[in-house]
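K.L.:
Provided below for reference: sequence and predicted model.
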Amino acid sequence: MDSVNNTKTALVTGANKGIGFAIARGLGAIGCTVAVGARDEAGREAAVEALRAAGVDAFGVALDVTSDASAAAAAASIERTAGRLDVLVNNAGIAGRTDGGAQDPTTLDLDVLRTVLDTNVFGAVRVTNAMLPLLRRAPSPRIVNMSSNMGSLTLQTGPIMAAYAPSKTLLNSITAQYARRLADTDIIVNAACPGYVATDFTGFNAPRTPEQGAAIAIRLATLPDDGPRGGFFDDEGAVPW
């Protein structure tokens, strides 16, 4: 690709619906070319079509965050299409099963815990490390990990979910490790809390819109070069964790 191309390319994982789609649309609205990362082909294509209809330059990227091979193939696809990556939003996440006490800590189903961690934590690591060579080519690369204040040891909000909540605690800790490791580079890494958003994830029973949830991710994805690193933020500012 042309090295003087100033259009930023952003990959949003789990971008076919909910907050991920709203983040993709918001980044597209400020001029980013958006790579819609999603496992489900039909959902991915529908999201790309909807984004293009809204005037966003978007393309689909097949991405299963639980697969090393899929993450590597996604990076190769983005390299062919854009040549570099300016923004990575690790949004793909699952709540995990809760039936039969699966996320009650006293009866915790370890298979549920493994499954949740594989997507919410290992998935973010897989995708980040696959994309780092492309991010290093960008002038002001940004990584945003979508977390939740349910992972805050200070706040301890939300229902007891002993797989999901710790997955977000671990994601925040990994975010801090990346920020420390990349402190002497241009890559700025932070975690975002979208708040309690009405999506299929919450049964659409929540006070905030996906657009409201997406706002903090978009802000962290477009931080200035002297912006904060390794933090956890929501609309109000830093979240204690």
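P.N.:
Nice, I can see it. Numbers count the residues shown, from 1 in each chain.
K.L.:
every contact and neighbour count from this point should use C-alpha atoms.
P.N.:
Noted.
K.L.:
what about the longest helix in the chain?
P.N.:
helix 164-181 (DSSP state H).
K.L.:
quick check: buried residues in that helix?
P.N.:
Within helix 164-181, the residues scored as buried using 16 or more other Cα atoms under 10 Å are 164-176, 178-179.
K.L.:
helices or strands up against the very next helix or strand once past that helix?
P.N.:
Downstream of helix 164-181, the first helix or strand assigned by DSSP states H and E is strand 188-192. In terms of contacts (3 or more Cα pairs under 8 Å, 6 or more residues apart in numbering; DSSP states H and E), strand 188-192 is packed against strand 142-146, helix 164-181, helix 210-221, strand 232-234.
K.L.:
quick one: the strands in the chain?
P.N.:
Here the chain has its strands, by DSSP state E, at 9-13, 33-38, 58-62, 87-90, 142-146, 188-192, 232-234, 237-238.
K.L.:
wouldn't Leu27 be in contact with Val34 here?
P.N.:
Yes. Assessed by Cα atoms under 8 Å, Leu27 is found in contact with Val34 at 7.2 Å.
K.L.:
who touches both of these two?
P.N.:
Residues touching both Leu27 and Val34 by Cα atoms under 8 Å, 6 or more residues apart in numbering: Ala10.
K.L.:
thinking again about what came up before, out of the helices and strands packed on strand 188-192, which gets nearest to Leu11?
P.N.:
Among these, the nearest to Leu11 by Cα to Cα is strand 142-146 (9.7 Å).
K.L.:
same for that closest one, what does it pack against?
P.N.:
strand 87-90, strand 188-192, helix 210-221.
K.L.:
quick one: which of those is nearest Phe59?
P.N.:
strand 87-90 (14.6 Å).
K.L.:
contacts made by that closest one with the rest, please.
P.N.:
8-14, 124, 127-128, 131, 135, 141-146, 217, 221.
K.L.:
just give the nearest non-adjacent residue to Val144, would you?
P.N.:
Val89 (4.7 Å; Cα to Cα, 6 or more residues apart in numbering).
K.L.:
check it against this one:
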Amino acid sequence: MLDRSKLTSGHSTSLNTAEEIAKFDRLAKEWRDPKGKFKQVLAFNQTRLIAIEKMIAQHLALDLNNPAPLAGLSLLDIGCGAGLLCEPLAELGADVTGIDASEHNILVANQHAKTNHISVNYIHCLASDLEDKSNRYDIVLNTEVIEHIADQQGLVDTCCRLLKPGGLLVMATLNRTVTSYIVGIIGAEYVMRYLPIGTHEWRFFVKPQEISAMLSKQGLETINVKGMTFNPFTKHWSVNRNTKVNYLLFATKSSDT
């Protein structure tokens, strides 16, 4: 959902003045206002989050009803944006690191986490900058990023390298279909204006089987693919088998890798 196509070298960031803090605090609140301009992003994220939590619990045999069910697990969110996935997963007990190519996104995310006393390690960097973190994370998220990247195999390879053996990789993107062009570009950008015009290029959309093939080169196995669809009448998102537009792909790294 977010445009992260303009990638830059990274470093940790912080706010130094009261004026800067106030500015990014306002932006953080805008991102999470259910009636604001990002309300559709929030609705999409909430539906996606529930599906991700359930799959993590299933893969690692966890009970989400327990307090802090993700305690002891390390999680990396590549392309974390404003931290919409990082924070709720951190609140479930995970040790969460969120990285993004946009310094602006990291400043917004970091300010919101500090204001709400949520422990997330936000870093302004690329996934490829984490060279010393091979086999480090139990869970790696890469959501709505790959459709903005030219070297898609390179991104997948990096995700695989960072994941622990036995860990779970979650990827989310848009399928390359006629339906996704109509809905994801014409509808979302030009008609409904949910996204800025030019956010996506259809040629960079990726079919689930293409991602699975990229993953298999690194020894990962796709274990589930779930579709996500938006009902324009009810304004609700749902998780189902329809992968013609948005989908979530879950893969695991062999313990022998």
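P.N.:
That came through fine. Keep in mind that this is a model prediction, so the values were computed, not measured.
K.L.:
TM-score them against each other, please.
P.N.:
For these two chains in superposition, a TM-score of 0.44 is obtained (TM-score structural alignment, normalised by the length of structure 1); 160 aligned residues with a Cα RMSD of 4.8 Å.
K.L.:
hang on, the earlier thing: export the strands of structure 1 to JSON lines and tack on mean neighbour count and distance to Leu110 of structure 1?
P.N.:
Compiled in JSON lines, those are given as follows (neighbours: other Cα atoms under 10 Å; distance: least, Cα to Cα, whole Å):
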{"stretch": "strand 9-13", "mean neighbour count": "28", "distance to Leu110 of structure 1": "25"}
{"stretch": "strand 33-38", "mean neighbour count": "28", "distance to Leu110 of structure 1": "26"}
{"stretch": "strand 58-62", "mean neighbour count": "23", "distance to Leu110 of structure 1": "28"}
{"stretch": "strand 87-90", "mean neighbour count": "28", "distance to Leu110 of structure 1": "24"}
{"stretch": "strand 142-146", "mean neighbour count": "27", "distance to Leu110 of structure 1": "23"}
{"stretch": "strand 188-192", "mean neighbour count": "29", "distance to Leu110 of structure 1": "26"}
{"stretch": "strand 232-234", "mean neighbour count": "25", "distance to Leu110 of structure 1": "27"}
{"stretch": "strand 237-238", "mean neighbour count": "12", "distance to Leu110 of structure 1": "32"}
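K.L.:
looking at the ones you listed, which is nearest to Gln212 of structure 1?
P.N.:
So among the strands of structure 1, strand 232-234 is nearest, using Cα to Cα, at 10.4 Å.
K.L.:
who are the packing partners of the closest one?
P.N.:
Against strand 232-234 of structure 1 (3+ Cα pairs under 8 Å, 6+ apart) you get strand 188-192.
K.L.:
hey, what's the angle from the strand it packs on to helix 164-181? Just curious.
P.N.:
Per axes from the mean of the first three to the mean of the last three Cα atoms, to 10 degrees, the angle that strand 188-192 of structure 1 makes with helix 164-181 is 160 degrees.
K.L.:
got the angle for strand 188-192 of structure 1 vs helix 210-221?
P.N.:
With the same axes, to 10 degrees defining the directions, strand 188-192 of structure 1 sits at 160 degrees from helix 210-221.
K.L.:
strand 142-146 and strand 188-192 of structure 1, what's the angle between them?
P.N.:
Interaxial angle of strand 188-192 of structure 1 relative to strand 142-146 (the same axes, to 10 degrees): 20 degrees.
K.L.:
before we move on, back to that, would you list the helices and strands packed on strand 188-192 of structure 1 in a markdown table and tack on distance to Ala82 of structure 1?
P.N.:
Listed next are these as a markdown table, based on distance: least, Cα to Cα, whole Å:
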| stretch | distance to Ala82 of structure 1 |
| --- | --- |
| strand 142-146 | 16 |
| helix 164-181 | 24 |
| helix 210-221 | 18 |
| strand 232-234 | 29 |
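K.L.:
out of the ones you listed, which comes closest to Arg114 of structure 1?
P.N.:
Each of these has some distance to Arg114 of structure 1 by Cα to Cα; the shortest is helix 164-181, at 9.7 Å.
K.L.:
helices and strands around that closest one, which ones?
P.N.:
Packed next to helix 164-181 of structure 1, using 3+ Cα pairs under 8 Å, 6+ apart, are helix 110-117, strand 188-192.
K.L.:
out of these, flag the one nearest Ala75 of structure 1.
P.N.:
Closest to Ala75 of structure 1 of those is strand 188-192 (Cα to Cα; 18.5 Å).
K.L.:
how about JSON lines for the strands of structure 1, with distance to Arg44 of structure 1 added?
P.N.:
JSON lines is the format used below for the strands of structure 1 (distance: least, Cα to Cα, whole Å):
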{"stretch": "strand 9-13", "distance to Arg44 of structure 1": "10"}
{"stretch": "strand 33-38", "distance to Arg44 of structure 1": "6"}
{"stretch": "strand 58-62", "distance to Arg44 of structure 1": "6"}
{"stretch": "strand 87-90", "distance to Arg44 of structure 1": "16"}
{"stretch": "strand 142-146", "distance to Arg44 of structure 1": "19"}
{"stretch": "strand 188-192", "distance to Arg44 of structure 1": "23"}
{"stretch": "strand 232-234", "distance to Arg44 of structure 1": "27"}
{"stretch": "strand 237-238", "distance to Arg44 of structure 1": "32"}
